[in-house]
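Visitor: sequence-free structure coming up:
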């Protein structure tokens, strides 16, 4: 009996410099579309008057905003948006679990190529410890976005002014934003370039452009531990 060839194949050789350059070119073409889709998804949530589970507020918002972004992605787009995809390029040896992004735009032709987006609850414009840690410890070490020359952070702001938040982020990260004025007065959004620590045996892109998008969720608050029992 002759067995039929399997329709399933593993990934090919490890990504080389040419693969990473191609990934960067694709992301560069789509980067503006990605940030626009995030804002359009957020606008849809506002129109829907969405409700969130305050016991797990960050994940609850992220799940719903990912679904709203998905509604906005054109059917012919060469990418899709996914909640919590895994980054297997930088995972440790099995049985370790790979890192997972809050959401990412994923290339249909090769799902290893992703534009990652991380999100953090910001109780006030100064409550930035976890937000800054994600940039410094994840993106700038290449643990996140190893194939991408850019990515994004979403700040789910519960109180205070978005522009104050952006100013505080720049101060904490020690950067100057690429944009001297808002990209859009209705969209609190800036970006900055960072040098990354690239492993000696890798060709991951550096510098890295980090987008900072501040989405207002004023009036929400995390449920207290006592209230969750």
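Guide: Received it, and whenever you're ready, just let me know what you need. Values in this document were obtained by computation on a predicted structure and should not be read as measured data. Numbers count the residues shown, from 1 in each chain.

Visitor: alpha carbons only for contacts and neighbour counts from here, please
Guide: Noted.

Visitor: What is the burial count for residue 164?
Guide: Around residue 164 there are 12 other residues, counting by other CA atoms under 10 Å.

Visitor: So it sits against residue 125, correct?
Guide: Yes. Taking contacts as CA atoms under 8 Å, residue 164 lies within contact range of residue 125: 6.1 Å.

Visitor: which residues touch residue 128?
Guide: Listed by CA atoms under 8 Å, 6 or more residues apart in numbering, the contact partners of residue 128 are 122, 169.

Visitor: try 10 Å this time
Guide: 120-122, 155, 165, 168-169, 172 (CA atoms under 10 Å, 6 or more residues apart in numbering).

Visitor: From residue 75, how far out is it?
Guide: 36 Å (CA to CA, to the nearest Å).

Visitor: ditto for residue 48
Guide: The gap separating residue 48 from residue 75 is 22 Å, by CA to CA.

Visitor: Please apply the same query to residue 97.
Guide: For residue 97, the distance to residue 75 equals 32 Å [CA to CA].

Visitor: which stretch of helix or strand covers residue 41?
Guide: helix 17-48 (DSSP states H and E).

Visitor: Remind me what that helix packs against, helices and strands.
Guide: Counting contacts by 3 or more CA pairs under 10 Å, 6 or more residues apart in numbering; DSSP states H and E, helix 17-48 packs against helix 57-72, strand 79-83, strand 103-107, strand 114-122, strand 150-157, strand 208-216.

Visitor: for those, which one sits closest to residue 144?
Guide: strand 114-122 (7.6 Å; CA to CA).

Visitor: let's bring in a second one:
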């Protein structure tokens, strides 16, 4: 069955790699992008999470944290970046069927000049530093298969860590993918590592084979209720 083109394919018939295209704006574009994510997390903690007792039992926990984070990332941006940030953005390129639901990213950085080109971030709740199964599945089943980030040689995983040691979580991720995690030189004080992979590119496609995954672990710490200011 021959798939019909969608409107994004019609508007942007020529694609490239998100990473290389943004380097024409700034050679450190990806570090700037990731810095925005960390700044968004800092705002999330100071302006949102510090005001509640988030114990990990709330409804729609992963989605709601991600929604709040995406807003904070957006507020950290200058408006001059060559990309926009959106929550729950669809990837039509790798949709298997016009009748099926296309993949949907938790957070997407979308190239303003070509909206088909996306650098995605996927988020997972980590109840503890050993709770990495679903996190690992996203890497192996989606990023390495090119289902996610077909037009980007980099992408990211966000781990919302509720308890345990980030270093132990990194060890468990490294073991279960498996992969080698390396420190990011631009973020030495953050719980941030990267892994490099050879992707499985579908026949007939020219997606980037070499892929770098950023791993950002965000500590989600419950705030004692007696420290939360009340509203009279």
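Guide: Structure's in. What do you need? Owing to the predicted nature of the structure, the values given are computational and were not obtained by experimental measurement.

Visitor: Residue 195 of structure 1: neighbouring residues, count only.
Guide: So residue 195 of structure 1, with other CA under 10 Å, has 12 neighbours.

Visitor: now the aligned residue in structure 1 for residue 21 of structure 2: how far from residue 155 of structure 1?
Guide: With TM-score structural alignment as the criterion, the equivalent of residue 21 of structure 2 in structure 1 is residue 26. Remark: distance between residue 26 of structure 1 and residue 155 of structure 1 (CA to CA) = 26 Å.

Visitor: Which one's more surrounded, these two?
Guide: residue 155 (25 against 15).

Visitor: and the equivalent of that one over in structure 2, what does it touch?
Guide: Mapped onto structure 2 by TM-score structural alignment, residue 155 of structure 1 lines up with residue 159. With CA under 10 Å, 6+ apart as the criterion, the residues that contact residue 159 of structure 2 are 62, 122-127, 129, 132, 135, 166, 169, 215-220.

Visitor: Point to the residue nearest the middle of structure 2.
Guide: Nearest to the geometric centre of structure 2 sits residue 121, at 1.2 Å (CA atoms, centre = their mean).

Visitor: how about that one, what's its partner in structure 1?
Guide: That one, residue 121 of structure 2, aligns with residue 117 by TM-score structural alignment.

Visitor: now its match, nearest residue through space, not along the chain?
Guide: residue 152 (4.7 Å; CA to CA, 6 or more residues apart in numbering).

Visitor: And residue 89 of structure 1, by the same measure?
Guide: Distances taken as CA to CA, 6+ apart put residue 146 closest to residue 89 of structure 1, at 7.4 Å, once the chain neighbours are dropped.

Visitor: Tell me the counterpart of the one you found in structure 2.
Guide: So residue 146 of structure 1 corresponds to residue 150, using TM-score structural alignment.

Visitor: residues touching that match, list them.
Guide: 16-18, 91, 93-94, 116-120, 142-144, 201-202, 205-209.

Visitor: ok, now with 8 Å
Guide: Shown in contact with residue 150 of structure 2 (CA under 8 Å, 6+ apart): 93-94, 207-208.

Visitor: Could you single out the nearest of those to residue 42 of structure 2?
Guide: Among the contacts of residue 150 of structure 2, and counting by CA to CA, the member closest to residue 42 of structure 2 is residue 208, at 31.7 Å.

Visitor: Isn't that closest one up against residue 149?
Guide: No. Counting by CA under 8 Å, residue 208 of structure 2 sits too far from residue 149 to count as a contact (9.1 Å).

Visitor: is it true that residue 179 of structure 1 touches residue 191?
Guide: Yes. Using CA under 8 Å, residue 179 of structure 1 is in contact with residue 191, at 6.9 Å.

Visitor: more neighbours, these two?
Guide: residue 191 (22 against 11).

Visitor: in which helix or strand would I find that one?
Guide: Assigned by DSSP H and E, residue 191 of structure 1 belongs to strand 189-194.

Visitor: distance between that strand and the chain's centre?
Guide: Per CA atoms, centre = their mean, to the nearest Å, the displacement of strand 189-194 of structure 1 from the mean C-alpha position of its chain is 13 Å.

Visitor: For it, give me every contacting residue.
Guide: So strand 189-194 of structure 1 is contacted by 140, 166, 175-179, 182-183, 206-214 (CA under 8 Å, 6+ apart).

Visitor: before we move on, the earlier item: comparing residue 208 and residue 149 of structure 2, which residue is more hemmed in?
Guide: More neighbours surround residue 149 than the other of residue 208 of structure 2 and residue 149, with 29 against 19 (other CA under 10 Å).

Visitor: Please tell me how far that one sits from residue 101 of structure 2.
Guide: Where residue 101 of structure 2 is concerned, residue 149 of structure 2 sits at a distance of 17 Å (CA to CA).

Visitor: And for residue 32 of structure 2?
Guide: Taking CA to CA, one finds residue 32 of structure 2 at 32 Å from residue 101 of structure 2.

Visitor: Same question for residue 137 of structure 2.
Guide: For residue 137 of structure 2 relative to residue 101 of structure 2 (CA to CA), the value is 19 Å.

Visitor: is it possible to export the contacts of residue 150 of structure 2 to TSV including secondary structure?
Guide: Below are the contacts of residue 150 of structure 2 laid out as TSV (DSSP: H, G, I helix; E, B strand; the rest coil):
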residue	secondary structure
93	coil
94	coil
207	coil
208	coil
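
Visitor: Please, a ChimeraX command that selects the buried ones among those residues?
Guide: Burial among those is assessed by 16 or more other CA atoms under 10 Å; the matching ChimeraX selection reads:
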select :93,207,208
